[in-house]
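Q: Coordinates for the following, if possible.
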Amino acid sequence: MPVHSRGDKKETNHHDEMEVDYAENEGSSSEDEDTESSSVSEDGDSSEMDDEDCERRRMECLDEMSNLEKQFTDLKDQLYKERLSQVDAKLQEVIAGKAPEYLEPLATLQENMQIRTKVAGIYRELCLESVKNKYECEIQASRQHCESEKLLLYDTVQSELEEKIRRLEEDRHSIDITSELWNDELQSRKKRKDPFSPDKKKPVVVSDILFQFLGWWLLLYVHFCTGHTFITY
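A: Okay, the predicted model is just below:
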């Protein structure tokens, strides 16, 4: 028996496969030619059927589109009515004070109101205390200013009165000297005229009365300005 190698077997199988493929290709090409010839013959008959079918389908599509539009409009109206009823129901809950969307913000607003009211009360107390302290400071400053002005006025009046008293004392001293000289001269003249007449009392000098009056007026003025009481003997 002859011995064949594996390479020879592979070449033989490959050649057989190529022959089978060629035969199949020839069969398929012949079938395609047959179908093309049959389709060319049927084109004239099917064109009229295609136009009618397209028109029929177009009408069906238009009917379906109008039906869908009507359904969409109905659904839209129904949705609008449902939403309107929901809004009305929610509005009634809000008016009655039962809606959670109303109660939660209301609670927050009330809490903020309480906090702000408390802060405003504290601020009011602080403002009142500040105004009170300012008022007391103004009163104290006014009193201190009044006391300082009173002391200044007292010192001014005292210096003026002391100056007047000094001038009055100088005038009094000069008047006393003049009156003494005048009295001595009168006495000497009287003694010359009437040596046996008794001695008369020395008359009161006008300057003494004026000086005493000014002293009492000074004491009254000082008492009126300062409120001090002077005891004189």
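
Q: hey, let's count contacts and neighbours off CA atoms from now on
A: OK.

Q: other SSEs contacting the helix ranked longest in the chain?
A: Counting residues, the longest helix found in the chain (DSSP state H) is helix 100-193. The contact analysis (3 or more Cα pairs under 8 Å, 6 or more residues apart in numbering; DSSP states H and E) places helix 100-193 against helix 206-226.

Q: tell me the angle of the longest helix of the chain relative to helix 206-226?
A: 170 degrees (axes from the mean of the first three to the mean of the last three Cα atoms, to 10 degrees).

Q: Any idea how far helix 100-193 is from the middle of the chain?
A: Here helix 100-193 is found 42 Å from its chain centre; the criterion is Cα atoms, centre = their mean, to the nearest Å.

Q: so which strand or helix has Arg57?
A: Assigned by DSSP states H and E, Arg57 falls within helix 6-96.

Q: Show me what that helix is packed up against.
A: If you count contacts as 3+ Cα pairs under 8 Å, 6+ apart, helix 6-96 packs onto no helix or strand.

Q: Please tell me how far that helix is from the chain's geometric centre.
A: So, by Cα atoms, centre = their mean, the centroid of helix 6-96 is 70 Å from its chain's centroid.

Q: how near is Lys76 to Val157?
A: 104 Å (Cα to Cα, to the nearest Å).

Q: One more, please, to line up against the first structure:
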Amino acid sequence: MPGIKDDREDSDGEEMDHDSGESDKSSTSCDSSEPPSDSDDSSEMDEEECERRRSECMENLMDLERQFTLLREQLYRERITQVDTKLSEVRSGRAQEYLQPLEQLQKNMRIRTEVAGILREFRLTNISNKFEAEEQASRQNYEVWGVLSGGVPESEKSLLWDSIQGELQEKVRRLEEDRNSVDLSADLWLVERNYGKPIRRGKVSEPGRRKPVTVSGPYIVYMLSDSDILEDWTAIKKALSVSKRKSDRIKFAFEIWHHGGGEVGYIILIPQWVTSNALRDCK
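A: The predicted structure is shown next:
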């Protein structure tokens, strides 16, 4: 570089000046042995030499400062050029400082994408299994008879059948209880009408004189009051009704038909209870 060459030349010049100075000193030392008139001339020469050397050193210092400034500016320009080059490489995606982190990020992205895909498959499988389970449960709970029959679901039909059957059995039981109570009231009313007086529990009014009945042969006379006979007859009647209800169960028909508007109708056939008075039942 030109600055370095100048430094070398300056250093060579300084060495030459130093050698010349030494030669001057040796000459002055040799001349010191001369008479005192020459010593004054040598001192004046030394001052001039020092002034000359000082000026040369100042020039060399200024030259060095100028070279340092030039080198500093050159280094700054080179650094700016390197930074611009790196920036352009980063923007174009060719810088190593950018490619290595980018590769690591892409690797992490691939791993997360694979994990998300596997998780998505598992979730879809879970949702599909839940859907199939709900669909199967719905089919079991709401199994349809068919398009042509136009019926109601089988499970709903069975539930409806059970509920209606339970209600009918409860109504039949209540009707049986009402019939027994009505039969007892009818019996008491018939007895009151026959005897002409109201009958109280535990006490029966004495009937009028009856024509004695002639009985031939051996016979047994039961000495029971009318109230006891009526209570016994009522108990026998209840027992007969219970046994008849157990032997002859209630038969009812349940029919369902489908109308055009989707309406469902019910026909309930219940046997008609034939209530008769106590005397007819006894006969």
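
Q: What TM-score do the two superposed chains give?
A: Taking TM-score structural alignment, normalised by the length of the first structure as the basis, the two superposed chains have a TM-score of 0.42; 151 aligned residues with a Cα RMSD of 5.4 Å.

Q: Which one's more surrounded, Lys76 and Val157 of the first structure?
A: Under the neighbour definition other Cα atoms under 10 Å, Lys76 of the first structure and Val157 were set side by side, and Val157 has more, 16 against 12.

Q: buried ones in stretch 112-121 of the second structure?
A: Under the neighbour-count criterion of 16 or more other Cα atoms under 10 Å, stretch 112-121 of the second structure has nothing buried.

Q: what do you get for stretch 144-163 of the first structure?
A: Going by 16+ other Cα under 10 Å, stretch 144-163 of the first structure has these buried residues: 154, 157.

Q: And for it, what's in contact with it?
A: 218, 222, 225-226 (Cα atoms under 8 Å, 6 or more residues apart in numbering).

Q: If we use 7 Å, what do you get?
A: Stretch 144-163 of the first structure has contacts (Cα atoms under 7 Å, 6 or more residues apart in numbering) with Cys225.

Q: Likewise for stretch 168-180 of the second structure?
A: Contacts for stretch 168-180 of the second structure (Cα under 7 Å, 6+ apart): Lys238.

Q: Run a quick neighbour tally on Val191 of the second structure.
A: Neighbour tally, Val191 of the second structure, other Cα under 10 Å: 19.

Q: Just checking the distance from the helix or strand harbouring it to the centre of its chain.
A: Using DSSP H and E, Val191 of the second structure sits in helix 154-195. Computed by Cα atoms, centre = their mean, the chain-centroid distance of helix 154-195 of the second structure equals 54 Å.

Q: can you pull the buried residues of the next helix or strand after it?
A: Using DSSP H and E, the helix or strand that follows helix 154-195 of the second structure towards the C-terminus is helix 226-247. Neighbour-count burial for helix 226-247 of the second structure, with 16+ other Cα under 10 Å as criterion, is recorded at 226-227, 230, 233-234, 237-238.

Q: Repeat that for stretch 104-111 of the second structure.
A: Per 16+ other Cα under 10 Å, stretch 104-111 of the second structure contains no buried residues.

Q: how far is it from where the chain is centred?
A: Computed by Cα atoms, centre = their mean, the separation of stretch 104-111 of the second structure from the middle of its chain amounts to 29 Å.

Q: got a list of contacts for it?
A: Stretch 104-111 of the second structure is contacted by no other residue when judged by Cα under 7 Å, 6+ apart.

Q: Equivalent analysis for stretch 2-14 of the second structure, please.
A: Stretch 2-14 of the second structure is contacted by residues Gln67 when judged by Cα under 7 Å, 6+ apart.

Q: Could I get the buried residue list for that stretch?
A: 10, 14.

Q: Run the angle between the longest helix of the first structure and helix 6-96 for me.
A: Per the same axes, to 10 degrees, the angle that helix 100-193 of the first structure makes with helix 6-96 is 50 degrees.
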